[in-house]
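In: Prediction below, plus the sequence it came from.
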Amino acid sequence: MPKANDEIDLFELMATLWKKKGVILLVTFLTTTMAAGYAFTAKEQWTSEAIVTVPSAAAVSNLYAGYRLLSQDDKVVPISDIQNSVFKRFLDDSASYDNLARYLAETAYFKELVSGKTEKEKIQLLDNWVKQITIQPVDINVVDKVRVTLPADNASQAQQLLRQYLVQSSQQAVQQSYADLEQQIAAQKASLADAMMASRSVAEVRRQTEIADIESSLLIAEKAGITKPELSAGMELKQNNLFLLGSGPLSAMLQGIKTQPLVLSDKYYEQQTNLYSLEKYQPNSEQVLAFSYLKAASDPVTKDKPKKALILVLGALLGGIFGIVSAFLINAIEQRKLHG
């Protein structure tokens, strides 16, 4: 018998729903209309995406040339170190909240977006926008392939803003890299100049000492009346018997030493060459990029929100549910009044 009662209840249920179908349809229509109103008037959002990686060797060649000049012969910096260093700096600059906020706040797009809003509302909008921008590795195990996304309320604007931000971050990273390089070059040039000056000072002291020794020997030779060499066979020429060369040869030797250039070591001329190379180096930041594209900033073909079809389906579904609930409530109230 329970089965018969269940069937009766089911028939009563269906009868109630059919009786109140107008209520169900009305509620469903209202919720669907509200959903449609939201779906077709809500602010759209489109997201542009780019995938970037380390710059090519050609893109950092000028920067690398500068670091090569700073390297010792046995410690040449690999170009991959420069590529990775510039790219890391680019990622750090790109991911900086302050850099993002500063860039976005200065765009014409944002200024138009916040026109007429209070300062607090502007700050909130900017904060929400910055938090929607993502900079993450494509693969957690591959750190040099990074996906960057930026949303806006239309596709072309999202693409343009992302492209401009990547270029600006690249320029900032390159400028910082060159600033570091130029600081190191300046320090290296000063160090080389000091070392060369020290070498010349030592060479000059050596020459003056030699001149003094010859002048002393010349004076002795002149007093002794020795004008020509009087060295015995096999005699070793030393400082204390240099006068035996005679005043003639000693005078010629003295004149030669005073007029000849300083005798400097090979190390000095190597330093001179390095200094000349550093002075001739011309930084060219315009030729350097801090990243290269694996996928250029895209023009989004589908929007993130609102999902109109999904919103309409959900609106109709919720409307149906609310309509059924409303039908049962109305029926219960009517039955209560009838038996009251």
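Out: Nice, I can see it. Numbers count the residues shown, from 1 in each chain.
In: from here on, contacts and neighbour counts on C-alpha atoms
Out: OK.
In: which residues of the stretch 151-300 of the chain fall in strands?
Out: Using DSSP state E, counting those that start in this stretch, the strands of the stretch 151-300 of the chain run over residues 292-295.
In: Can you give the contact residues for stretch 7-23?
Out: Defining contact as CA atoms under 8 Å, 6 or more residues apart in numbering, one finds that stretch 7-23 is touched by 24, 323, 324, 326, 327, 328, 331.
In: Inside helices: which ones of the residues you listed?
Out: Residues of those located in helices (DSSP state H): 24, 323, 324, 326, 327, 328, 331.
In: who wins for neighbours among the contacts of stretch 7-23?
Out: residue 323 (25 neighbours; other CA atoms under 10 Å).
In: Residue 146: which of the contacts of stretch 7-23 is nearest?
Out: residue 323 (48.9 Å; CA to CA).
In: May I ask which helix or strand encompasses residue 38?
Out: helix 21-41 (DSSP states H and E).
In: structure B:
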Amino acid sequence: MSVSDNNVSGRSNDPEQIDLIDLLMQLWRGKLTIIVAIVIAIACAVGYLAVAKEKWTSTAIITQPDVGQIATYNNALNVLYGASAPKVTELQTNVIGRFSTSFSALAETLDNQEKPEKLSIEQSVKGQQLPLAVSYVGASPEDAQRQLAEYIQQTDEKVAKEL
């Protein structure tokens, strides 16, 4: 009798091989348990969907201000300080830094309210300071977008006043 004669029935005693017929038979014997588990999982999913509130996130990308956007501020500093006025690149960095700090403070304030609001600011590209991604979570898409635009405008006006 050779080695190939030992495996006449198609089944092997090798522990690394899986007998598919045996596996299917075991699954068939446990079909009631499998069906009950699937039905329970579907019922839980439907129940969650029925009670979960929709949340919509609006995201905006904030980039460094263009030279034209801070030209009047730059001109005023040139008149006041003359040759010792800061360079445009320093002003751009200063403006975006103040915006980021002010927006982070607003996000913390909103998070600490009695009814917290989810506003966040983070780096859009990991490892790079700019651009910034600001996000707001609202109950509807329109509400999230409107509120985020309002918070950006509010922060922008505050930074402009400070400068």
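Out: Okay, I see it. Owing to the predicted nature of the structure, the values given are computational and were not obtained by experimental measurement.
In: now what about the TM-score between them?
Out: Comparison of the two superposed chains (TM-score structural alignment, normalised by the length of the second structure) gives a TM-score of 0.71, and 147 aligned residues with a CA RMSD of 3.1 Å.
In: Give me the distance between the counterpart of residue 150 of the second structure in the first structure and residue 104 of the first structure.
Out: Using TM-score structural alignment as the criterion, residue 150 of the second structure maps onto residue 164 of the first structure. Distance of residue 164 of the first structure to residue 104 of the first structure, computed by CA to CA, to the nearest Å: 10 Å.
In: between these two, who's got more neighbours?
Out: residue 104 (18 against 13).
In: got a list of what that one touches?
Out: 110, 126.
In: one step back: could I get the ones in helices among the contacts of stretch 7-23 of the first structure in TSV, plus columns for distance to residue 171 of the first structure?
Out: What follows is those, written out as TSV (distance: CA to CA, whole Å):
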residue	distance to residue 171 of the first structure
24	61
323	59
324	61
326	62
327	65
328	67
331	71
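In: for the residues you listed, which one is nearest residue 120 of the first structure?
Out: For those, the nearest to residue 120 of the first structure is residue 323 (41.2 Å; CA to CA).
In: my read: the closest one touches residue 31, true?
Out: No. Using CA atoms under 8 Å as the test, residue 323 of the first structure is too far from residue 31 to be in contact (9.5 Å).
In: How is the spatially most central residue of the second structure assigned, secondary-structure-wise?
Out: The geometric centre of the second structure, computed from its C-alpha atoms, lies nearest to residue 135 (CA atoms, centre = their mean), at 8.2 Å. Recorded secondary structure, residue 135 of the second structure: strand (DSSP: H, G, I helix; E, B strand; the rest coil).
In: likewise residue 49 of the first structure?
Out: strand.
In: Please pull up the equivalent of it in the second structure.
Out: Under TM-score structural alignment, residue 49 of the first structure pairs with residue 59 in the second structure.
In: which non-adjacent residue is nearest its match?
Out: residue 135 (4.3 Å; CA to CA, 6 or more residues apart in numbering).
In: need the contact list for that neighbour.
Out: 57, 58, 59, 60, 118, 119, 120, 121, 148.
In: Which position in the first structure pairs with it?
Out: Checking TM-score structural alignment: residue 135 of the second structure goes with residue 149.
In: Ok, residue 38 of the second structure next?
Out: Residue 38 of the second structure maps onto residue 28 in the first structure, by TM-score structural alignment.
In: rewinding a little: across to the first structure, which of the contacts of residue 135 of the second structure hold up?
Out: Counting by both residues aligned by TM-score structural alignment, their matches' CA atoms under 8 Å, the first structure reproduces these contacts from the contacts of residue 135 of the second structure: 57, 58, 59, 60, 119, 120, 121, 148.
In: Compute the number of surrounding residues for the first one.
Out: Taking other CA under 10 Å as the neighbour definition, residue 57 of the second structure ends up with a count of 18.
In: now do the fourth one
Out: Applying other CA under 10 Å, we find 16 other residues in the vicinity of residue 60 of the second structure.
In: swap in the third one?
Out: The tally of other residues near residue 59 of the second structure (other CA under 10 Å) stands at 18.
In: ditto for the fifth one
Out: For residue 119 of the second structure, the count of nearby residues is 25 (other CA under 10 Å).
In: mind checking the SS state of it?
Out: Of the three states, residue 119 of the second structure takes strand under three-state DSSP.
In: Quick check: it vs residue 135 of the second structure, distance?
Out: Residue 119 of the second structure sits 6 Å away from residue 135 of the second structure, going by CA to CA.
In: got it, and residue 62 of the second structure?
Out: 11 Å.
In: Which residue in the first structure aligns with residue 75 of the second structure?
Out: Under TM-score structural alignment, residue 75 of the second structure pairs with residue 65 in the first structure.
In: rewinding a little: contact partners for the match of residue 38 of the second structure?
Out: 315, 316, 317, 318, 319, 320, 322, 323.
In: quick one: which helix or strand includes the fifth one?
Out: Assigned by DSSP H and E, residue 319 of the first structure belongs to helix 308-339.
In: And that helix, what does it pack against?
Out: Using 3 or more CA pairs under 8 Å, 6 or more residues apart in numbering; DSSP states H and E as the contact test, the elements touching helix 308-339 of the first structure are helix 2-19, helix 21-41.
In: okay, those, which one's buried deepest?
Out: Mean neighbours per residue, mean count of other CA atoms under 10 Å, is largest over those for helix 21-41, with a mean of 17.
In: what's the mean deviation for that helix versus the second structure?
Out: Following the fit onto the second structure, the mean deviation recorded for helix 21-41 of the first structure is 2.5 Å by mean CA distance after the TM-score superposition for the first structure.
In: the inter-axis angle of that helix versus helix 2-19?
Out: 60 degrees (axes from the mean of the first three to the mean of the last three CA atoms, to 10 degrees).
In: Counting residues, which helix of the second structure comes out longest?
Out: In the second structure, taking DSSP H as the definition, the longest helix is helix 88-111.
In: can you pull the buried residues of that one?
Out: Buried positions in helix 88-111 of the second structure, judged by neighbour count with 16 or more other CA atoms under 10 Å: 91-92, 95-100, 102-104, 106-108, 110.
In: cool, and stretch 311-322 of the first structure?
Out: Quick answer for stretch 311-322 of the first structure (16+ other CA under 10 Å): 311, 312, 315, 316, 318, 319, 320, 322.
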